[in-house]
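Trainee: need coordinates for the following:
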Amino acid sequence: MTSTLPPPENSGLRRARIAERTFRTDRWWLGPLVTTLGLAVFIVYATARVFQQDHYWVEQYHYLTPFYSPCLSASCAPGSAAFGTLPWAFPWFLPYALISLPFLLLFRFTCYYYRKAYYRSIWQSPTACAVREPHARYTGESRFPMIGQNLHRYFFYAAVLISLVNTYDAIIALGHGENGGFGIGIGNLVLVANVVLLWCYTLSCHSCRHAFGGRLNSFGRSPVRYWMWTRISRLNTRHMTFAWVTLGTLMFTDLYVALVSSGVITDLRIYN
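Mentor: Now for the predicted structure:
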């Protein structure tokens, strides 16, 4: 394997040049391809559902899809806006969850794992070891707009608040059974499972780990924070898994609520 390195004076500005397209003999392209397809499926589905503005609420059981929580438009279905609405109806190009969705998207977009995923698969920087890159220069995250990745820690705090809202949605739905009291249906299990996994993804975030233990000079003086930091560190090792699993659970939860809301399926009740 050979490569031609750039002159020393430009070593920080240019990539190592590989004459061949790749020296790999395995299917190195499979990982980037699957990653791109997986992200594309979620983006297409989520975009279509967010702007559909229908079949997001099941009044009988108080099921609200996370894509529409909190519902803020004055045209939200009665009962779906648990925290109230703004005084006007949104046009079709504004999602009902106008405040929460941008922060959730930015939280995921700036996530350390997702950066790795789309840098390698979509931006191809780098695609894989010993594979020629399409970029001659490398500036990392030092220029606009990529310098905005450093705001991830702030989007984390917003994601925590939104996760609390999703948790509230899942809990309050348990109080809307067939007879108006406590009840459990398949939809409740779906909502609760989705919330639990969203918390796993949010709390396994690198910024969360840093918030609890990253600035401590001595763990011995902060035993509680050290205990929390160790638990978060264990979750952190599965952050990539939770990143992908929650994309699936978000789509499944939304699809389930949409199918029940539209009357395609009936929610199976386990209790009451």
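
Trainee: all contacts plus neighbour counts: C-alpha atoms, from now on.
Mentor: Noted.

Trainee: and the residue lying closest to residue 131 once chain neighbours are set aside, what is it in contact with?
Mentor: Nearest non-adjacent residue to residue 131, counting by Cα to Cα, 6 or more residues apart in numbering: residue 22, 4.4 Å away. The neighbours of residue 22, taking Cα atoms under 8 Å, 6 or more residues apart in numbering as the test, are 130-132.

Trainee: tell me, how many neighbours does residue 250 end up with?
Mentor: When neighbours are counted by other Cα atoms under 10 Å, residue 250 registers 22.

Trainee: ditto for residue 83
Mentor: By other Cα under 10 Å, neighbour count at residue 83 equals 12.

Trainee: name the helix or strand for it, please.
Mentor: Here residue 83, judged by DSSP states H and E, is contained in no helix and no strand.

Trainee: quick one, what contacts it?
Mentor: Contacts of residue 83 (Cα under 8 Å, 6+ apart): residue 70.

Trainee: list the contacts for the closest residue in space to residue 98 that isn't next to it in sequence?
Mentor: Nearest residue to residue 98 in three dimensions, chain neighbours excluded: residue 72, at 7.0 Å (Cα to Cα, 6+ apart). Residue 72 sits next to 81, 84-86, 96-98 when contact means Cα under 8 Å, 6+ apart.

Trainee: second input sequence below; structure requested for side-by-side comparison:
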Amino acid sequence: MASPAGTSPTDSPAPVRANTAPRTRRTDRWWLPPLLTTLGLATFVIYATVRSFMRTDYWAAEHHYLTPFYSPCLSDSCVAGSSHFGTPIGELPVFIPLAFLSLPFLLGFRLTCYYYRKAYYRSIWMAPPACAVGEPHERYTGETRLPLILQNVHRYFFYVALVITLINTYDAILAFGGENGFGIGLGNVVLLLNVVLLWCYTLSCHSCRHVTGGRLKHFSRNPVRYRLWTQVSKLNTRHMEFAWLTLGTLVLTDLYVWLVSSGAIADLRFIN
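Mentor: As a prediction, this is how the structure comes out:
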């Protein structure tokens, strides 16, 4: 077929969004997964925000349980015993969370995570909300402009997340030595489970997969890194599961420490 006058066969039209009218002909409940995702993410954000500003019942002194929402606690505002790395920072005003050094990086790590991008792009930004469903946006610029261009710093958040996960691991280890010496309680199990899943989520990150083997051109010349890349790749296939599981274990861990610290429940002890 001949090309229109003044154009060549290689010319392509200006990029526009697909026009679906009506919005969709789907008759199933396509809106349910985006709705559940929105509710799940919103529940976690609300809970974590409230708890981060409460400044109470985050340290169970008898058993040395520290909630991850307040770790590391480096201010003079922290209760005695909860500052595992000292208090190099003075008193903080009430509008600054006690874990202000870690929370912004953890939030950035989660927000820029490849899975969470997929989750909130579909459920909140509706780009698109489901297959064969129209979206409200007329243009699509990808991650080339503000604010979405900031997604490209995910790899740097990953490095900080590694450090914070190490700190959470240290907190969980210290919790085996309470005021009465070495002991194991249900709180230790909860803290340890949370740390294990946090490691699974962090190491299954796409950035971790790239760090271990993304730049290699010859796997045969780098057998150790190839082995690491293989194991990380196996974890990577379950990144979505770990993303949701860790939201649940973070809330569970904080809630348990909250209840024990406030005296609402007593820690179930197995040893000492």
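
Trainee: and the contacts of residue 72 of structure 1, which is closest to residue 228 of structure 1?
Mentor: residue 97 (31.7 Å; Cα to Cα).

Trainee: alignment lookup: the closest one to structure 2.
Mentor: In structure 2, residue 97 of structure 1 lines up with residue 99, judged by TM-score structural alignment.

Trainee: residue boundaries of the helices in structure 2?
Mentor: 32-54, 103-111, 114-123, 154-174, 186-203, 206-213, 223-236, 239-262 (DSSP state H).

Trainee: that older thread, spit out the contact partners of the residue nearest to the match of residue 97 of structure 1 when sequence neighbours are not counted.
Mentor: Nearest non-adjacent residue to residue 99 of structure 2, counting by Cα to Cα, 6+ apart: residue 70, 4.9 Å away. The neighbourhood of residue 70 of structure 2, defined by Cα under 8 Å, 6+ apart, consists of 52, 58, 97-99.

Trainee: and residue 70 of structure 2, what's its match in structure 1?
Mentor: In structure 1, residue 70 of structure 2 lands on residue 68 (TM-score structural alignment).

Trainee: hang on, the earlier thing: ok, and the contacts of residue 72 of structure 1 in structure 2?
Mentor: Retained in structure 2: 81, 84-86, 96-97, out of the contacts of residue 72 of structure 1 (criterion both residues aligned by TM-score structural alignment, their matches' Cα atoms under 8 Å).

Trainee: any quick PyMOL command for the buried ones out of those?
Mentor: Buried subset of these, written as a PyMOL selection, criterion 16 or more other Cα atoms under 10 Å:
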select buried, resi 81+85+96+97
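
Trainee: map the residue nearest to residue 131 of structure 1 across to structure 2 for me.
Mentor: Per TM-score structural alignment, residue 22 of structure 1 is aligned with residue 24.

Trainee: what's the spacing between its match and residue 15 of structure 2?
Mentor: The gap separating residue 24 of structure 2 from residue 15 of structure 2 is 21 Å, by Cα to Cα, to the nearest Å.

Trainee: ditto for residue 120 of structure 2
Mentor: If you go by Cα to Cα, the gap between residue 120 of structure 2 and residue 15 of structure 2 works out to 24 Å.

Trainee: neighbour count: the two, which is higher?
Mentor: Remark: of residue 120 of structure 2 and residue 15, residue 120 carries more neighbours, 18 against 9, as counted by other Cα under 10 Å.

Trainee: aligned partner of the more buried one in structure 1?
Mentor: Residue 120 of structure 2 maps onto residue 118 in structure 1, by TM-score structural alignment.

Trainee: I'd say that match and residue 36 touch.
Mentor: Yes: Residue 118 of structure 1 lies in contact with residue 36 (Cα atoms under 8 Å); the separation is 7.3 Å.

Trainee: map residue 160 of structure 1 onto structure 2.
Mentor: Going residue by residue (TM-score structural alignment), residue 160 of structure 1 aligns to residue 162.

Trainee: now its match. Nearest residue, chain neighbours left out?
Mentor: residue 202 (7.0 Å).

Trainee: for residue 226 of structure 1, same thing?
Mentor: Nearest to residue 226 of structure 1 is residue 219, by Cα to Cα, 6+ apart, at 5.6 Å.

Trainee: okay then, goodbye and thanks.
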